[in-house]
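K.L.:
Based on what follows, work out the 3D shape:
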Amino acid sequence: MDAVTRLEHECAQAWPALVEERLGDWRMRAAGGFTGRANSTLTCGDPGVDVRVALRRAAGFAERHGIQPTAHVVIGSKADAAIAEHGWVVNLDHPGGAESLVMTGPLSPGPQDGARIDDEPSPGWWELTTGANVPNAAQRHVLSSSSGVGYGVLERDGQVVAAVRGAVVGDLLHVARLAVRPSHRRQRLAAGLLRTLYAWAAAKGATRQALQVAEHNIAAIRLYEMLGCTEHHRYRYWIPC
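P.N.:
Model (predicted):
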């Protein structure tokens, strides 16, 4: 298994869909429409059948679970070229952006006053990361059904003003759902919260990190670059035309 495929599957393990079926190495995933990653077929590796057949099965899986057929495809991969030949196109209207970077880097722990990592998500954490104090079933499953997950929070005057999710898979920390309230941005709170998360993850055996960020999210990309991350590869979402 090449490094890109291995990393994509590690990230998928850290972000479990509500329903997942394997098609050879491919992962067909559905989660009620909550996030692109959890509602697409990860096309890394060998599906064990012809690509045309694999795409037809992926589309059928999506339709059975009430979501749009979508393929999560690493740019420049074998699947990237094959899928284009079978009537699928890049979804330029995807809500999260058609193209995303996967960034990797070392852990650089450091303290942040008031930051902590909880074992369970609080109502304030849910509200800031999902917009609701009480998550729906898909959100709860994707974000809190795995083991090895920490919920980073930073509070000011009793309110959660920054939040993040970290999941440790082997020696990898998968970072997601980083959010800072608009009223508290540009105060370096995100960097401090992440360094607190790094310390928590290192204590659990993590030595490296990975995250997925839309190419248009320049502010987040610059933040992770400041923390030592670099682009590892990119992926896009494809749909039947």
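K.L.:
rest of the way, CA atoms for contacts and neighbours
P.N.:
Fine.
K.L.:
Name all residues that make contact with the most far-flung residue of the chain relative to its centre.
P.N.:
In the chain, counting by Cα atoms, centre = their mean, residue 157 sits farthest out from the average C-alpha position, at 29.9 Å. For residue 157, no residue counts as a contact, taking Cα atoms under 8 Å, 6 or more residues apart in numbering as the criterion.
K.L.:
Name the SS class of the residue nearest to residue 120 when sequence neighbours are not counted, please.
P.N.:
Counting by Cα to Cα, 6 or more residues apart in numbering, residue 151 is the residue found nearest to residue 120 once chain neighbours are left out, at 6.6 Å. Look at residue 151: counting by DSSP: H, G, I helix; E, B strand; the rest coil, its state is strand.
K.L.:
Count the neighbours of residue 138 for me.
P.N.:
Summarising burial for residue 138: neighbours were counted as other Cα atoms under 10 Å, giving 20.
K.L.:
what's near enough to touch the closest residue to it other than its chain neighbours?
P.N.:
In space, not counting the residues next to it along the chain, residue 138 is nearest to residue 31; the distance is 5.3 Å by Cα to Cα, 6+ apart. Shown in contact with residue 31 (Cα under 8 Å, 6+ apart): 17-19, 38-39, 138-139, 142.
K.L.:
again with residue 97
P.N.:
214-216.
K.L.:
ditto for residue 228
P.N.:
When contacts are counted by Cα under 8 Å, 6+ apart, residue 228 is found next to 105-106.
K.L.:
Tell me if it really is in a strand.
P.N.:
No: with the criterion set as three-state DSSP, the secondary structure at residue 228 is coil rather than a strand.
K.L.:
I'd like the structure of this one too, to check against the first:
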Amino acid sequence: MLELTCSQAWTPLLEGRIGDWRPRWADGFTARANSTLAIGDPGKPLPDALLAVCDFAHHHAIPPVVQVIQNTSAEDAIAASGWVQYVEHKPAHEVSVLTGPLSHGSSAGAVILDEPTSGWWEMTTGSAEPAEAPRHVLSTGKVGFGVVELDGVTAAAVRGAIVGEWLHIGRLEVRAEFRRRGLARGLMNAASAWAAAQGATGVVLQVAVANSGALKLYENLGCTEHHRYRYWAPGPGACEDRPS
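P.N.:
Model prediction:
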């Protein structure tokens, strides 16, 4: 399952198990690392599994949320259990998972580093000195930190993570004043060349459906949609605030 591959590229501080389901915690940093990936058999009746999601979330002081593949029987069953789409998580409540070939061409000055710079952190997290959770989530695993330096600043950045044969792309950012110069494509080309040297043969991305600009870029690079997922949260009365 490709979604399990993606989850290995985005490591939480803590991951549990509810059967095959994976409750995750990273002190609130990103929905992916602070939700339960509801794929496979939870090993118990669905109402009990959803209560276990609630218990895990309450214990770790995060909202109870499940990440579910869209338009599946699992999503239908969760909706029938009184859970609702977690539209509060804007703009990434609904996400398209894309796959495509490694790209080729000019790197436009982009380089892939073994260690993140303060400029990379600032571009990807908003802080040159991020807290433990973003540091852990973004730097764990076989990760390349892509940057373009222009006019004495980090003009663009990307995170590439290798999971098996896949290059997982995340946190692609270009400063507003440097857009429309081909930097995003250059970062993708540089990350692809780096990933090919690590044995990767394809690229996978998780992109908010609302992010039309990013979707267009990746479409132009040959990526197509593999599936979508959505986040769901308990509706009124669907998640008891039970003591841990």
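K.L.:
Can you calculate the TM-score here?
P.N.:
Once the chains are overlaid, their TM-score stands at 0.95 when taken by TM-score structural alignment, normalised by the length of the first structure; 235 aligned residues with a Cα RMSD of 0.9 Å.
K.L.:
And the residue farthest from the centre of the first structure, what's its match in the second structure?
P.N.:
Superposed on the second structure with TM-score structural alignment, residue 157 of the first structure falls opposite residue 151.
K.L.:
Tell me the one of the contacts of residue 97 of the first structure nearest residue 66 of the first structure?
P.N.:
Comparing these against residue 66 of the first structure with Cα to Cα picks out residue 214 as the nearest, at 24.5 Å.
K.L.:
And that closest one? What does it align with in the second structure?
P.N.:
Structural correspondence for residue 214 of the first structure with respect to the second structure (TM-score structural alignment): residue 208.
K.L.:
residues touching the residue nearest to residue 94 of the first structure when sequence neighbours are not counted, list them.
P.N.:
Setting aside the residues directly before and after it, residue 94 of the first structure is nearest to residue 237 in space (Cα to Cα, 6+ apart), at 7.6 Å. Contacts of residue 237 of the first structure were listed using Cα under 8 Å, 6+ apart, and they are 70-73, 90-91, 94, 98-99.
K.L.:
Please enumerate the helices of the second structure.
P.N.:
Listed in chain order, the helices of the second structure (DSSP state H) span residues 2-8, 46-59, 73-80, 118-125, 132-139, 183-197, 212-220.
K.L.:
Among those helices, show me which one is buried the most.
P.N.:
Ranked by mean neighbour count under mean count of other Cα atoms under 10 Å, the helices of the second structure are led by helix 183-197, which reaches a mean of 24.
K.L.:
List the residues that contact the aligned residue in the second structure for residue 58 of the first structure.
P.N.:
Pairing criterion TM-score structural alignment: the partner of residue 58 of the first structure within the second structure is identified as residue 53. Shown in contact with residue 53 of the second structure (Cα under 8 Å, 6+ apart): 23, 36, 64-66.
K.L.:
If we use 7 Å, what do you get?
P.N.:
Residues in contact with residue 53 of the second structure, defined by Cα atoms under 7 Å, 6 or more residues apart in numbering, are 23, 36, 64.
K.L.:
again, but for residue 101 of the second structure
P.N.:
Neighbour list for residue 101 of the second structure: 202-203, 222 [criterion: Cα under 7 Å, 6+ apart].
K.L.:
Give the aligned equivalent of it in the first structure.
P.N.:
Residue mapping for residue 101 of the second structure onto the first structure gives residue 106, with TM-score structural alignment as the criterion.
K.L.:
still on that earlier bit, what distance do you get for the match of residue 157 of the first structure to residue 36 of the second structure?
P.N.:
The span separating residue 151 of the second structure from residue 36 of the second structure equals 42 Å under the rule Cα to Cα, to the nearest Å.
K.L.:
got it, and residue 219 of the second structure?
P.N.:
As judged by Cα to Cα, residue 219 of the second structure and residue 36 of the second structure stand 29 Å apart.
K.L.:
What residues does the equivalent of residue 117 of the first structure over in the second structure make contact with?
P.N.:
In the superposition onto the second structure, residue 117 of the first structure corresponds to residue 112 when matched by TM-score structural alignment. Contacts for residue 112 of the second structure (Cα under 7 Å, 6+ apart) come out as 144-147, 190-191.
K.L.:
go on, residue 40 of the first structure?
P.N.:
28-30, 69-72.
K.L.:
on that earlier part again, out of the contacts of residue 53 of the second structure, who has the most neighbours?
P.N.:
Neighbour tally across those (other Cα under 10 Å): the maximum, 29 neighbours, falls on residue 36.
K.L.:
what lines up against that residue once you look at the first structure?
P.N.:
Correspondence of residue 36 of the second structure to the first structure, assessed by TM-score structural alignment: residue 41.
K.L.:
Surely its match and residue 25 touch.
P.N.:
No: the criterion here is Cα atoms under 7 Å, and residue 41 of the first structure misses it with residue 25 at 10.5 Å.
K.L.:
Next up, the contacts around residue 36 of the second structure.
P.N.:
Taking Cα under 7 Å, 6+ apart, we find residue 36 of the second structure in contact with 21-24, 53, 65-67.
K.L.:
Which residue is the nearest non-sequential neighbour of residue 229 of the second structure?
P.N.:
Nearest residue to residue 229 of the second structure in three dimensions, chain neighbours excluded: residue 69, at 4.2 Å (Cα to Cα, 6+ apart).
K.L.:
I'd like to know how far that neighbour sits from residue 85 of the second structure.
P.N.:
Between residue 69 of the second structure and residue 85 of the second structure the computed distance is 12 Å (Cα to Cα).
K.L.:
swap in residue 162 of the second structure?
P.N.:
Relative to residue 85 of the second structure, residue 162 of the second structure is positioned 31 Å away (Cα to Cα).
K.L.:
picking up where we left off before, among the contacts of residue 112 of the second structure, which recur in the first structure?
P.N.:
Counting by both residues aligned by TM-score structural alignment, their matches' Cα atoms under 7 Å, those that remain in contact in the first structure are 144-147, 191.
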